[in-house]
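Asker: Sequence below, structure please.
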Amino acid sequence: MNVTLISHACLLIQSRDTTVLTDPVFFDYLWEECNIQCPSIDLDRSKMPKVDVLNISHRHQDHFDIRTLAYLADDSGILAPDAVVLAPRDEILLEVLSELEFKNVIVVEDFKTLEIKGLTLTPTPSLNQQDYFPEHGLLVHDGDVTLWNQVDTIVSPDIIKYMHRLYGQLDFAHVRYLPLLEGNFSFHNALELPIDEYSSFLKVAAACRPKFAVPGSAGFKYRDEYGFLNQYSFPTTQEQFLRDLKDFCPDINSSVFYPGDRAIISKEGVEIQKSSSDFVKIRDDDGHKVEFKPVAEVPPIRTRTKDKAEHEKQWEAVVDFIENRFVEILVEKKAVQSWVDWKVAYQLELFGQDGSEIWCLDFAGEDANIIKGRIGKINIYEGIACSELYSLIQNETSWDFVGINGQYRTFNDIYRVRMGEFEHWTKKDEKFPQPLTEVFPAGKEMDRTKFMLDVKRWKGKKGVETGS
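Answerer: Next up is the predicted model:
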């Protein structure tokens, strides 16, 4: 069995007669166009072998890239005519595949084995509770050797024991290594290596105890104006993880694994052939640009709208929303009771082309009225670019973009003082409600709108924008 890394979590797995493609991302930009592949790649799609099985692990946009999927569905020549698509039981994901007119879609079930053209494919479960939609890893067995693509799944000792019961010691594992801190900067969360999560990756690798392991599923960076976030989001490297894995579990053989590298897997062992692919190679080895330094310079928030007339139109619409509709919507939310109970002083700062303006709302007061300017206290702060708030109002964006691009920033310091008492909000497992995220709630409807806009944009375009 041969495995080629194309980029990030996109693997091309080849047995004697069958080719599997996982989580394909062929183009820049990706993930709401905040990110690009890192290292950057040159991909000659005309040289790719025919794909018999397309596996989609879950709906995160660095694994479920609509532009690439639309390209594959549009008679790209990459998918074999009878290609099978493996997908989780995810209503929105399946709706997108249907809109893109994919055929032969099989909804996978945990540990329910599929026999396809001489390969035994076994989806593995995830215990991830952060997302409301399912995901799966994948065991691939060709009769001689077995590999496991963990992707982003969270697994338990019992899951690993069952994998061993099915296939014995795994020959090759593409394991998690990087705890991503996307959004931590914007939401004022910890900007440091999360030790519990990171150590869990080492423990999973040790419990899995494959003959050979490579780090996987982390191959992108923020682009252009979002680039400052690279120093705040990626707290480790493949090299660091492998050094730690060597100390933690010395008997696991391992190697870095970058785009264009091939793993030749046999009963005798694993050979990593560096930069040996004939269809994908690294264009620019720019991994140093994501070196973790969470003390780097941070630019101020500024609207992304460049045209002055368009900005003025957006600013007028957003100010009208803040001053005439915002409070009316807020007071209907269940969260208003928390804001009143904790006597929250809320500040909203709107950033334009040349500065910002501030509005406040004092939930300790008699009336819930929006106040232009400061009130001398802040318990919850939300700063946002005019372009982002305008897009939220127009239902043209989602928190998957706004929450990770640095154009929205928030913090809170929730406490209340009573006669002789001081109380601080300490529920670490429960987020205190934020006004903007209450007014524009994330969830299925926002996600469905986001993905269907992408389907409309890319379907039938062969990966190229109309007119470009």
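
Asker: from here on, contacts and neighbour counts on C-alpha atoms
Answerer: Noted.

Asker: Please, where are all the strands along the stretch 151-300 of the chain?
Answerer: 172-176, 212-216, 220-222, 253-254, 262-266, 269-273, 280-284 (DSSP state E, counting those that start in this stretch).

Asker: For the residue most central in space within the chain, which three-state class applies?
Answerer: For the chain, the residue nearest the mean C-alpha position is residue 60 (4.9 Å; C-alpha atoms, centre = their mean). Here residue 60 is coil, with the state taken from DSSP: H, G, I helix; E, B strand; the rest coil.

Asker: before we move on, back to that, of the strands of the stretch 151-300 of the chain, which approaches residue 391 most closely?
Answerer: The closest of the strands of the stretch 151-300 of the chain to residue 391 is strand 220-222. By C-alpha to C-alpha, the value is 20.6 Å.

Asker: buried ones in whatever helix or strand residue 357 lives in?
Answerer: Assigned by DSSP states H and E, residue 357 belongs to strand 356-362. Neighbour counts using 16 or more other C-alpha atoms under 10 Å place 356, 359-362 of strand 356-362 among the buried residues.

Asker: Just put those residues in TSV and tack on distance to residue 16.
Answerer: Output for these, formatted as TSV (distance: C-alpha to C-alpha, whole Å):
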residue	distance to residue 16
356	61
359	65
360	65
361	66
362	68
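
Asker: isn't residue 221 right next to residue 38, touching?
Answerer: Yes - the criterion here is C-alpha atoms under 8 Å, and residue 221 meets it with residue 38 at 5.7 Å.

Asker: mind listing the helices for the chain?
Answerer: Using DSSP state H, the helices of the chain run over residues 66-73, 91-99, 157-167, 195-208, 230-233, 238-248, 308-324, 326-330, 336-341, 386-393, 399-402, 435-439, 444-458.

Asker: Save those as TSV, and put in mean neighbour count and distance to residue 30 too.
Answerer: Formatted as TSV, the helices of the chain follow (neighbours: other C-alpha atoms under 10 Å; distance: least, C-alpha to C-alpha, whole Å):
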stretch	mean neighbour count	distance to residue 30
helix 66-73	24	9
helix 91-99	16	17
helix 157-167	14	32
helix 195-208	17	25
helix 230-233	24	15
helix 238-248	16	21
helix 308-324	15	25
helix 326-330	15	32
helix 336-341	15	36
helix 386-393	22	18
helix 399-402	20	11
helix 435-439	16	23
helix 444-458	16	11
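
Asker: residues in contact with the closest residue to residue 15 other than its chain neighbours?
Answerer: Counting by C-alpha to C-alpha, 6 or more residues apart in numbering, residue 1 is the residue found nearest to residue 15 once chain neighbours are left out, at 4.7 Å. Counting by C-alpha atoms under 8 Å, 6 or more residues apart in numbering, residue 1 touches 13-16, 142, 145, 264-266.

Asker: next up, for comparison:
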Amino acid sequence: MLKTTLIGHACLFIQSRETNFLTDPVFFDPHWESINVQCPERELKLESVPPVHILYLSHRHQDHFDVRTLAYLKRHPGILLPETVVLAPQDEILLEVLKELEFDNVQVVNDFEPVRIRDLTLTPTPSFNQDEWPEHGLLIHDGEVTVWNQVDTIVNPQVIQYIHKLYPTVHFAHLRFMPLLEGNFAHHKSLHLPFDEYSSFLRVAQALGPRFAVPGSAAFRYSDEYGFLNQYSFPATQTAFLNDLHEFCPEIQSSIFLSGDVAEISPGHTRIQTQASPFVRVARDDGHLVEFKPVMEVPSIRTRTQDPAEQKREGEEVREFIENRFVDRLKSCETFEVWRHWKVGYQLEVFGKNSEPDIWSIDFSLPELQIQPGRPGRMNIYEGISCSELFNLIHNRTNWDYVGASAQYRTFDNIYRVSPGNFEYFPSEKKFPHPLTEIFPSSREMDREKFMKDVRRWKDHA
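Answerer: Okay, here's the model as predicted:
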């Protein structure tokens, strides 16, 4: 028999007869650049979490790979044992963070290569996502029962076929159910339920055919400061997914699964014990805060810097950058001729402490490129950003994951050009380069620094 307890989001506490097993631990709120909190709100008694023999990390998204929690586990003996094995993907940044936090017994895992520890066989399953780093789901088998945790992975029929080759019967599955729209508001993308993605979750469930399934991951919301984004980011619910799953695959038993719920899984039966965990429970049902209503009022962008003297200093430096260095940086971009070709009218707004932003514009159709105060006659690309985050981008102190996900940056484009007798437009389904994201491109070093910043903050203080 296996028991799985949901601690929160993707963090599971799994027990076999001989082994305790922890996945993707996130113990503290807020997390992920202080943007997110667990939802529903939970109460977690850290002193009561049993010792674990295995710590499993699926990938390095910050809602799964939480540096503060990892630093806590390393600094506070009790949950991790001297012999605890850490299973992690072959990811240089993730492994570097573990090394900086002084983790021992780290074992790299690979797609479909089983790992035998105590009475468990653990088999990572691959993902076909678009990220540049590896990500895994996980099969857990104790000799009698098989559980699959899909985590955030994207799988194809061949993956499901191979799972069935290894284990013809999957007794229990934690399934993806939420097609997250994080960043869609900020980047002016569709706010409809992505039907192809959502229906793929149902098709995966049907192909896998577990005897019992629960919704997995996606148990978080934006914290109060960013709360308006909740209505723009979470287009599904556990209840809606389970209703759809019942219609699509009526043979699969299923249940809602919240923090503190425990699933007891045996070869012939699964029993869900609601709020049965001795160390975690739902503290408040605040699920209504993530009700999807992408038509509601949103606040303006505002600088995050609170100190007036710092606001002034940052504002002066940002203004100097825009008026004296911005155009030269644009000219050095590989996409400069693309903006020229489309005769782009560009508007940049920088938001300080007041609601009225500073506005600059560039007309890429002019022979001499200049940045001017005020609005352009035609706006093909708009970028709005808080002064604090543009300042941080200039100084390599932030990353686009945070800037975009927190809506401190917002953008849209309408790309077309007119010539005698001709109207030409750029396909809306394709991504058009925007000046700020070209000048400050996402990079491996930017991604690394967001984790190392947390290492410096939490290593000796968690």
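
Asker: Can you give me the TM-score here?
Answerer: Once the chains are overlaid, their TM-score stands at 0.98 when taken by TM-score structural alignment, normalised by the length of structure 2; 460 aligned residues with a C-alpha RMSD of 0.9 Å.

Asker: hang on, the earlier thing: any chance you could list what contacts the strand holding residue 357 of structure 1?
Answerer: 343-351, 368-375.

Asker: quick one: contacts for the aligned residue in structure 2 for residue 383 of structure 1?
Answerer: Using TM-score structural alignment, the partner of residue 383 of structure 1 in structure 2 is residue 384. Applying C-alpha under 8 Å, 6+ apart, we find residue 384 of structure 2 in contact with 301, 348-351, 409-411.

Asker: same deal with residue 330 of structure 2?
Answerer: 336, 435, 439.

Asker: Of these, just say which sits nearest to residue 226 of structure 2.
Answerer: Proximity of the contacts of residue 330 of structure 2 to residue 226 of structure 2 (C-alpha to C-alpha) peaks at residue 435, which lies at 25.2 Å.

Asker: Identify the residue nearest the closest one in space, chain neighbours excluded?
Answerer: residue 330 (6.8 Å).

Asker: so what corresponds to that neighbour in structure 1?
Answerer: Per TM-score structural alignment, residue 330 of structure 2 is aligned with residue 330.

Asker: just the buried residues of strand 356-362 of structure 1 now: which is nearest residue 293 of structure 1?
Answerer: For those, the nearest to residue 293 of structure 1 is residue 356 (27.9 Å; C-alpha to C-alpha).

Asker: Start and end of stretch 351-368 of structure 2, how far apart?
Answerer: 27 Å (C-alpha to C-alpha, to the nearest Å).

Asker: I should have written stretch 333-348 of structure 2 there, sorry.
Answerer: End-to-end distance (C-alpha to C-alpha), stretch 333-348 of structure 2: 17 Å.

Asker: swap in stretch 399-415 of structure 2?
Answerer: 26 Å.

Asker: now that stretch: how far from the chain's centre is it?
Answerer: Distance of stretch 399-415 of structure 2 from its chain centroid, counting by C-alpha atoms, centre = their mean, to the nearest Å, is 15 Å.

Asker: residue contacts, the residue nearest to the match of residue 383 of structure 1 when sequence neighbours are not counted?
Answerer: Spatial nearest neighbour of residue 384 of structure 2, chain neighbours left out: residue 349 (4.6 Å); criterion: C-alpha to C-alpha, 6+ apart. By C-alpha under 8 Å, 6+ apart, residue 349 of structure 2 lies in contact with 357-360, 382-385.

Asker: Those into CSV, with extra columns for distance to residue 123 of structure 2?
Answerer: Shown next, in CSV, are the contacts of residue 349 of structure 2 (distance: C-alpha to C-alpha, whole Å):
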residue, distance to residue 123 of structure 2
357, 52
358, 54
359, 54
360, 54
382, 46
383, 44
384, 45
385, 43
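
Asker: Hmm, residue 413 of structure 1 is touching residue 345, no?
Answerer: No - using C-alpha under 8 Å, residue 413 of structure 1 makes no contact with residue 345, being 9.9 Å away.

Asker: Spit out the residues that contact these two alike.
Answerer: 378-380.

Asker: Residue 104 of structure 1 and residue 80 touch, don't they?
Answerer: No - Residue 104 of structure 1 lies out of contact with residue 80 (C-alpha under 8 Å); the separation is 11.4 Å.

Asker: OK, contacts around residue 81 of structure 2?
Answerer: 51-53.

Asker: Distance of it relative to residue 450 of structure 2?
Answerer: Residue 81 of structure 2 is 28 Å from residue 450 of structure 2, by C-alpha to C-alpha.

Asker: same question, residue 328 of structure 2
Answerer: Counting by C-alpha to C-alpha, the gap from residue 328 of structure 2 to residue 450 of structure 2 is 27 Å.

Asker: What about residue 425 of structure 2, how many residues nearby?
Answerer: Residues lying near residue 425 of structure 2 (other C-alpha atoms under 10 Å) number 11.

Asker: What's the separation between it and residue 350 of structure 2?
Answerer: For residue 425 of structure 2 relative to residue 350 of structure 2 (C-alpha to C-alpha), the value is 28 Å.

Asker: Repeat that for residue 58 of structure 2.
Answerer: Using C-alpha to C-alpha, one gets 37 Å for the distance from residue 58 of structure 2 to residue 350 of structure 2.

Asker: nearest to residue 154 of structure 1, of the shared contacts of residue 413 and residue 345 of structure 1?
Answerer: Of all those, residue 154 of structure 1 sits closest to residue 380, with 32.5 Å by C-alpha to C-alpha.

Asker: From what I see, the closest one and residue 347 are in contact.
Answerer: Yes - at 6.3 Å, residue 380 of structure 1 counts as touching residue 347 under the criterion of C-alpha under 8 Å.

Asker: Next up, the contacts around the equivalent of residue 254 of structure 2 over in structure 1.
Answerer: Under the alignment (TM-score structural alignment), residue 254 of structure 2 pairs with residue 254 of structure 1. Remark: with contacts taken as C-alpha under 8 Å, 6+ apart, residue 254 of structure 1 is in contact with 212-214, 242.

Asker: Pick the one among those residues closest to residue 394 of structure 1.
Answerer: Distances from residue 394 of structure 1 to the contacts of residue 254 of structure 1, taken by C-alpha to C-alpha, are shortest for residue 214, at 43.4 Å.

Asker: Can you get me a residue count around the closest one?
Answerer: When neighbours are counted by other C-alpha under 10 Å, residue 214 of structure 1 registers 22.

Asker: roughly how far apart are it and residue 183 of structure 1?
Answerer: Taken as C-alpha to C-alpha, the span from residue 214 of structure 1 to residue 183 of structure 1 is 26 Å.

Asker: could you list every residue that touches residue 113 of structure 1?
Answerer: Listed by C-alpha under 8 Å, 6+ apart, the contact set of residue 113 of structure 1 reads 120-123.

Asker: re earlier: let me know the closest of the buried residues of strand 356-362 of structure 1 to residue 391 of structure 1.
Answerer: The nearest member of those to residue 391 of structure 1, counting by C-alpha to C-alpha, is residue 356 at 17.6 Å.
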